[in-house]
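[1] Would you be able to build a 3D model of this:
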Amino acid sequence: MKKTLRWTAVAAAVAAAVAVGVVAGGSLCLLAYSLTPRKTMRARNAAAREVMTTEYPFLEPWLDSLETTGALRDTTIVGAEGERLHAIYAFAPTPTDRTAVIVHGYTDNAVRMLMIGYMYNRDLGYNILLPDLYFHGRSEGRAIRMGWKDRLDVLRWMEIANGIFGGHTQMVVHGISMGAATTMMVSGEQQQPYVKCFVEDCGYTSVRDQFAKELREQFHLPAFPLLPVASWICDLRYGWNFREASALEQVRKSTLPMLFIHGDADDFVPTEMVYPLYEAKQQGDRELWVVPGAAHALSYRDNREEYTDRVQEFVGRYIE
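    Down below sits the predicted model:
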């Protein structure tokens, strides 16, 4: 009997060790898959200009003109870890204090947000600054930060943009997808007087919610125990965790006006995420536009004229 109990205890210990190993290994794989997809990002960086001018043909003559005249410029700052962070910017066609800081999505880069740059610069007459977030585009870094620590870099880019464009700007921050989540995360911080409003397009409620959705739909796995363990490892390795990275909680603290945009055919960042975000915005003006038939991050592409009109109408209430 004692021998049987001893072997049972040994078997249970081995099973527990194997389970711990499987969860730890799975969590490490989750982090690598989600936060360091280097091959995907290299391909996106290399093809960014070609993809954008193919999908948005009107960008090519505008970009050619900016580049020929030297109007599309580069700038860099040094991040908190000593990394080099890069952005591109352009002055408005006619001198103005109106400025847009435009934030790209997951595994994207500043070039892949130039359609929104065109809207603000060419159509609406704004100065524009488009950062490459940490680990994206031409910026350095160790891993994607899903908008959370990026919010602090974007606050610095907003300050840089204000300085570049004269020191007395009226500023909107506009993000798409992860850039929209970043924008909402920014909105919950203390703002400078030059910041007037925000536009978020298809942002997620929190990193935990988005990762749980991806685990369920892509891999048919439950959030527990992989997500808590992966979040703990992320905190040890990169200094942030999934639960604290919440656009929803930041929006609760936001006091400046915000336009929420989401396609009703979005199955990547599910459309239903926009409703709790909108409801959480209890301070300051808010407006919601759910775009019929629009898939993830395609509301502008598929509804260019209406998108431009709605942004102009909303932002124009707060920026003269």
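
[2] going forward, measure contacts and count neighbours with C-alpha atoms only.
    OK.

[3] can you give me the helices in the protein?
    2-35, 38-55, 59-68, 114-118, 150-164, 178-187, 207-219, 226-238, 247-253, 274-280, 299-302, 304-315 (DSSP state H).

[4] and for comparison, fold this next one:
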Amino acid sequence: MSFAVSFPVMLRTKDGVRIDAVHTPSRGPGDLCVVIAHGFTGSWRERTSRRIAHVFSAFGGVVAFDFRGHGRSGGLSTVGDEEVLDVAAAVRHARTLGYARVAVAGFSMGAAVALRHAALHGGVDAVASVSGPARWYYRGTAPMRRVHWAMEQRMGRAAARVFKGTRIRSTGWDPVPLAPFEAVPLISPIPLLVVHGDRDAFFPLDHAYQLYEAAQEPRELWIEDGYGHAESDATPELIRRIGRWVSASVAG
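    Coordinates of the predicted model:
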């Protein structure tokens, strides 16, 4: 697949962290922008993320970025806490580019951050949570036990830096940030979409149900048959459906 032309840019968050980002102009309507928030150890430069940006660009412009501690961005990852400032910088950039309507689509860790950003900062017209956790400290699956090892152990953080280029802060949360299921009631009246696969190896379906049940209207829940986890398993058709939902939600 050949991807649409995009324009890299370096953003700066309110706490002074440099964020590596990219703008892909719209191949469709000119007033909508989708901000993409990737998962833990991800990057907008990965082929899966670029493919998602390309599909979304049929519905509007796209701003994708690397969270702090990831890729070419500065700072250290706080795994979902201070990353709300990274989303805020990306949304602010989309507004600066002239987009009147801005939605955030987050995947896995990025989904948790997107929910917390919409609840705490607002300023968006729709938010989609894809493969996101409802609560912190979940260790009920083998992949999540590996994630916690990478976050909490010195050797795990070293491995994440060497093999994934992800730099993780060694100190834990203090205080513990608002959990996603605690954030979703605060999002209304911003339209919310919760998407989760029935073959997600990281977070079982009860996370999606917990988010949906805690949210206020307008809200939608999609349980996708055969879908695994986040960007790596998201098909172009699923991304197109999310793009159509975003377009309809911001128009409404």
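
[5] ok so, going back, could you say which of the helices of structure 1 is packed most deeply?
    Ranked by mean neighbour count, the helices of structure 1 are led by helix 178-187 with a mean of 30 (mean count of other C-alpha atoms under 10 Å).

[6] That one: average distance to aligned residues in structure 2?
    Averaged over the aligned pairs, helix 178-187 of structure 1 sits 1.1 Å from structure 2 after superposition, using mean C-alpha distance after the TM-score superposition for structure 1.

[7] so what secondary structure elements neighbour that helix?
    If contacts are counted by 3 or more C-alpha pairs under 8 Å, 6 or more residues apart in numbering; DSSP states H and E, helix 178-187 of structure 1 sits against strand 98-103, helix 150-164, strand 170-176, strand 195-201, helix 247-253.

[8] against structure 2, where does it fall?
    With TM-score structural alignment applied, helix 178-187 of structure 1 matches the range 109-118 in structure 2.

[9] Stretch 127-146 of structure 1: which residues count as buried?
    Neighbour counts using 16 or more other C-alpha atoms under 10 Å place 127-141, 143-146 of stretch 127-146 of structure 1 among the buried residues.

[10] what residues are up against the corresponding residue of structure 2 for Ile160 of structure 1?
    Under the alignment (TM-score structural alignment), Ile160 of structure 1 maps onto His93 of structure 2. Neighbouring residues of His93 of structure 2 by C-alpha atoms under 8 Å, 6 or more residues apart in numbering: Leu11.

[11] before we move on, what about Ile187 of structure 2?
    Taking C-alpha under 8 Å, 6+ apart, we find Ile187 of structure 2 in contact with Leu115, Ala118, Ala119, Gly122, Ala215, Gln216.

[12] how close does the residue mapped onto it from structure 1 get to Tyr275 of structure 1?
    Correspondence of Ile187 of structure 2 to structure 1, assessed by TM-score structural alignment: Ser254. Separation of Ser254 of structure 1 from Tyr275 of structure 1 (C-alpha to C-alpha, to the nearest Å): 16 Å.

[13] what's the distance between the residue nearest to Ser188 of structure 2 when sequence neighbours are not counted and Leu186 of structure 2?
    Counting by C-alpha to C-alpha, 6 or more residues apart in numbering, Ser188 of structure 2 lies nearest to Gln216, which is 5.8 Å off, once chain neighbours are set aside. Here Gln216 of structure 2 is placed at a distance of 8 Å from Leu186 of structure 2 (C-alpha to C-alpha).

[14] And Val79 of structure 2, by the same measure?
    For Val79 of structure 2, the distance to Leu186 of structure 2 - C-alpha to C-alpha - is 21 Å.

[15] Likewise for Ser170 of structure 2?
    Remark: distance between Ser170 of structure 2 and Leu186 of structure 2 (C-alpha to C-alpha) = 30 Å.

[16] go on, Tyr138 of structure 2?
    Applying C-alpha to C-alpha to Tyr138 of structure 2 and Leu186 of structure 2 gives a distance of 22 Å.

[17] same check, this time on Lys14 of structure 2
    For Lys14 of structure 2 relative to Leu186 of structure 2 (C-alpha to C-alpha), the value is 22 Å.

[18] try Arg72 of structure 2
    32 Å.

[19] Lys164 of structure 2 now?
    Taken as C-alpha to C-alpha, the span from Lys164 of structure 2 to Leu186 of structure 2 is 34 Å.

[20] swap in Leu193 of structure 2?
    Taken as C-alpha to C-alpha, the span from Leu193 of structure 2 to Leu186 of structure 2 is 14 Å.

[21] pretty sure Thr78 of structure 2 is in contact with Arg169, am I right?
    Yes: with contact defined as C-alpha atoms under 8 Å, Thr78 of structure 2 reaches Arg169; the gap is 5.9 Å.

[22] Find the residues that touch each one of those two.
    Contacts common to Thr78 of structure 2 and Arg169, judged by C-alpha under 8 Å, 6+ apart, are absent.

[23] before we move on, back to that, from the buried residues of stretch 127-146 of structure 1, which ones fall inside strands?
    Cross-referencing those against strands under DSSP state E gives Asn127, Ile128, Leu129, Leu130, Pro131.

[24] Was I right to think Pro133 of structure 2 contacts Gly110?
    No: with contact defined as C-alpha under 8 Å, Pro133 of structure 2 does not count as touching Gly110 (9.8 Å).

[25] which residues touch the residue mapped onto Ala126 of structure 2 from structure 1?
    With TM-score structural alignment as the matching criterion, the partner of Ala126 of structure 2 in structure 1 is Cys197. Counting by C-alpha under 8 Å, 6+ apart, Cys197 of structure 1 makes contact with Met171, Val172, Val173, Leu256, Pro257, Met258, Val315, Tyr318.

[26] Over in structure 2, see which of those survive.
    Retained in structure 2 by both residues aligned by TM-score structural alignment, their matches' C-alpha atoms under 8 Å are the following of the contacts of Cys197 of structure 1: Met171, Val172, Val173, Leu256, Pro257, Met258, Tyr318.
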